[in-house]
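Trainee: coordinates only, sequence not included:
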């Protein structure tokens, strides 16, 4: 039998990498689309409720029973609340306030380098000059995209919520390290989806009432896409990339999300960018690429 081909260290399989970028970017389209038909907290309650049910079923069938101690379960749950309920709650409110899909994607693309900066600040981890430069360039790109008229980006409330969401995503990423030795990623995701549903449901009922769905058909399609494609398929693709390219594989592709989101937002939502915004997008993408570059993973077919 011939020896199996040796896969280069750090190389990423082409199909999962491309699919992951498309799935990740599509979340910035399906979110704004969904809130046109379902109020933000109600949409998230349905999204994570469906995702939790699917993930729990898959985890039980594919991984067997969950076996973790109470302390680890609490850490997984708290991290899930930050990553899902708080982070998505903020960005969906930002969408509802007028934040564009491309700018939201750009803010979230900064999270790998922002996470490195927060780790240096709170965990005393080393921050390389390249990471710091990448963060500075990335932030400069965002400032260029915003321009002098912040109202054109949705106003200060929308932008503030978007920034808060990006910071929460970075803190949630640090929380994954706090978990320590976690169970299978599928089980961890199932728990994190599930614990996010009750607080989101309470907020939905308290703030949005029982008439939060304006279009059940389009809203249902948005929920199905968000839960199945963005939550479950995205999770499985990320797991495939981690198995092939290492734990940093997903973050190494973040710089591709904003331009892909910009194209999807133009095609689906009709969003357009001015010349200055395109320049800012390019500058920010360069910053994120610089800040997340390790031994740049290669895509292989």
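Mentor: That came through fine. Please read these numbers as outputs of a predicted model, since none were measured by experiment.
Trainee: use CA for all of it now, contacts and neighbours both
Mentor: Will do.
Trainee: Quick check: residue 144 touching residue 278?
Mentor: No. Residue 144 lies out of contact with residue 278 (CA atoms under 8 Å); the separation is 9.1 Å.
Trainee: Tell me how far the closest residue to residue 158 other than its chain neighbours lies from residue 165.
Mentor: Closest residue to residue 158 apart from its sequence neighbours, by CA to CA, 6 or more residues apart in numbering: residue 94 at 4.3 Å. Plainly put, residue 94 is 9 Å away from residue 165 if you go by CA to CA, to the nearest Å.
Trainee: Can you classify residue 10 as helix, strand or coil?
Mentor: Following DSSP: H, G, I helix; E, B strand; the rest coil, we place residue 10 in the coil state.
Trainee: isn't it right next to residue 295, touching?
Mentor: Yes. Using CA under 8 Å, residue 10 is in contact with residue 295, at 7.3 Å.
Trainee: and the two? which has more neighbours close in?
Mentor: residue 10 (19 against 10; other CA atoms under 10 Å).
Trainee: what about the more buried one, distance to residue 115?
Mentor: 21 Å.
Trainee: Kindly report the same for residue 197.
Mentor: 26 Å.
Trainee: the more surrounded of these two?
Mentor: Each of residue 197 and residue 115 has its neighbours counted (other CA under 10 Å); residue 197 has more, 23 against 20.
Trainee: which ones are touching residue 159?
Mentor: Going by CA atoms under 8 Å, 6 or more residues apart in numbering, residue 159 touches 94, 99, 153.
Trainee: quick one: the regular element (helix or strand) spanning residue 56 to chain centroid distance?
Mentor: Element membership of residue 56 [criterion: DSSP states H and E] is helix 40-63. Averaging C-alpha positions (CA atoms, centre = their mean, to the nearest Å) puts helix 40-63 16 Å from its chain's average.
Trainee: ok, now stretch 36-45?
Mentor: Centroid displacement of stretch 36-45 relative to its chain, using CA atoms, centre = their mean, is 17 Å.
Trainee: Could you do stretch 112-127 as well?
Mentor: 19 Å.
Trainee: in it, what counts as buried?
Mentor: 112, 113, 114, 115, 116, 117, 118, 119 (16 or more other CA atoms under 10 Å).
Trainee: ok, second structure coming up, stack it against the first:
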């Protein structure tokens, strides 16, 4: 398992399993958005996914970040939420055929590259290989023959992936402020990121916002499950597990979305996609079972 060497294996497995819930939940976003939410309001959905969830967690664990951590909290909030969400939606709207998911699956490889460039550790060759395996699997699951290329959408997808990868790296490196509950740190990231997206609503959203009862249920799902619960579990994993390992869990999101498209929406599931499922899950699992660093000294360097 990819975690500090002195952590019990049972504890690592539990944190990994909990963190895996987050991308699985996020994989439901496409079905919830297309079947329940009002159309053409992506930034409204982003804000309601982040801001109310952050306020809820803050009510549970009140307090403000200590001095010296406020800028760090703001940076993490922007990387993980404020920048990532808008770029994600732009990519999703402009890149058909699951191409955005494929670019997102590059995240483990981007984390490895950033780690080496910044000299924050020495990820193992095995993690690089598992990242490539996961990328191949997601490609088989997501890309269809009708996929087309859009420069703006591709650029947004790449920037969004780099933003989230940077957020994961810094979350692991910085950890949690002293004497601060992790939920409080998660709350402020959601609040900062959600607030930053509010001005984008009149720019990107179109038409009247008139949610039905189903729409309200969809927003509640995004807020409480996709926001408060999922990000609490995800950031716990990001603070504890190796960055490459947590990123490899992210491939569960497009896999879940494809499965739900088959089960709920009746979309066709090809033999190639089934093979892709197996390959992607194998890459994700292999990444969790592989030591993240070549030595304990390298690990100490990575988290110092």
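Mentor: That came in fine, so what should we check first? Being a predicted model, the structure only gives us computed values, none of them experimental.
Trainee: And the TM-score between these chains?
Mentor: The TM-score (TM-score structural alignment, normalised by the length of structure 1) is 0.74; 280 aligned residues with a CA RMSD of 3.7 Å.
Trainee: before we move on, back to that, residues of the helix holding residue 56 of structure 1 that come out buried?
Mentor: 40-56, 58-59.
Trainee: Tell me how many other residues surround residue 260 of structure 2.
Mentor: 17.
Trainee: That one against residue 31, yeah?
Mentor: Yes. At 7.2 Å, residue 260 of structure 2 counts as touching residue 31 under the criterion of CA under 8 Å.
Trainee: all helices of the stretch 51-200 of structure 1, in order?
Mentor: 70-80, 87-97, 101-109, 111-122, 129-146, 156-179, 185-203 (DSSP state H, counting those that start in this stretch).
Trainee: the inter-axis angle of the fifth one versus helix 111-122?
Mentor: Same thing as helix 129-146 of structure 1. 120 degrees (axes from the mean of the first three to the mean of the last three CA atoms, to 10 degrees).
Trainee: And the first one, by the same measure?
Mentor: Taking the same axes, to 10 degrees, one finds helix 70-80 of structure 1 and helix 111-122 inclined to each other by 130 degrees.
Trainee: Tell me the helices and strands packed up against helix 70-80 of structure 1.
Mentor: Under the contact criterion of 3 or more CA pairs under 8 Å, 6 or more residues apart in numbering; DSSP states H and E, helix 70-80 of structure 1 touches helix 156-179, helix 185-203.
Trainee: can those go into JSON lines with extra columns for distance to residue 230 of structure 1?
Mentor: Output for these, formatted as JSON lines (distance: least, CA to CA, whole Å):
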{"stretch": "helix 156-179", "distance to residue 230 of structure 1": "16"}
{"stretch": "helix 185-203", "distance to residue 230 of structure 1": "13"}
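Trainee: Distance check, the closest residue to residue 214 of structure 2 other than its chain neighbours against residue 119 of structure 2.
Mentor: Nearest non-adjacent residue to residue 214 of structure 2, counting by CA to CA, 6+ apart: residue 36, 5.3 Å away. Per CA to CA, residue 36 of structure 2 is found 45 Å from residue 119 of structure 2.
Trainee: Please work out how many residues are found near the residue nearest to residue 158 of structure 1.
Mentor: Counted with other CA under 10 Å, residue 94 of structure 1 comes out at 28.
Trainee: My guess is it contacts residue 155. True?
Mentor: No. At 9.5 Å, residue 94 of structure 1 and residue 155 do not qualify as touching, with contact defined as CA under 8 Å.
Trainee: Secondary structure element holding residue 17 of structure 1?
Mentor: helix 14-34.
Trainee: Quick check: that helix compared with structure 2, mean distance?
Mentor: Compared with structure 2 after the fit, helix 14-34 of structure 1 shows a mean deviation of 4.9 Å (mean CA distance after the TM-score superposition for structure 1).
Trainee: What lines up with residue 59 of structure 2 in structure 1?
Mentor: Matched by TM-score structural alignment, residue 59 of structure 2 corresponds to residue 57 in structure 1.
Trainee: I misspoke; the intended subject was residue 83 of structure 2.
Mentor: By TM-score structural alignment, residue 83 of structure 2 lines up with residue 86.
Trainee: again with residue 241 of structure 2
Mentor: In structure 1, residue 241 of structure 2 lines up with residue 247, judged by TM-score structural alignment.
Trainee: Just say helix, strand or coil for the residue sitting furthest away from the middle of structure 2.
Mentor: Seen from the C-alpha centroid of structure 2, the residue lying at the greatest distance (CA atoms, centre = their mean) is residue 208, 29.3 Å away. When classified by three-state DSSP, residue 208 of structure 2 comes out as coil.
Trainee: Next: residue 262 of structure 1.
Mentor: On the basis of three-state DSSP, residue 262 of structure 1 is classed as helix.
Trainee: Not including adjacent chain positions, what is the nearest residue to it?
Mentor: residue 102 (5.1 Å).
Trainee: before we move on, what about residue 282 of structure 2?
Mentor: residue 134 (7.2 Å).
Trainee: Return the residues in contact with that neighbour.
Mentor: 105, 248, 251, 279, 280, 281, 282, 283, 284.
Trainee: Show the contacting residues for the fifth one.
Mentor: It stands for residue 280 of structure 2. Contacts of residue 280 of structure 2 (CA under 8 Å, 6+ apart): 133, 134, 135, 136, 137, 138, 251, 252, 255.
Trainee: Please tabulate these in JSON lines, including the columns distance to residue 18 of structure 2.
Mentor: Converted to JSON lines, the contacts of residue 280 of structure 2 look like this (distance: CA to CA, whole Å):
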{"residue": "133", "distance to residue 18 of structure 2": "23"}
{"residue": "134", "distance to residue 18 of structure 2": "20"}
{"residue": "135", "distance to residue 18 of structure 2": "22"}
{"residue": "136", "distance to residue 18 of structure 2": "25"}
{"residue": "137", "distance to residue 18 of structure 2": "22"}
{"residue": "138", "distance to residue 18 of structure 2": "22"}
{"residue": "251", "distance to residue 18 of structure 2": "15"}
{"residue": "252", "distance to residue 18 of structure 2": "13"}
{"residue": "255", "distance to residue 18 of structure 2": "17"}
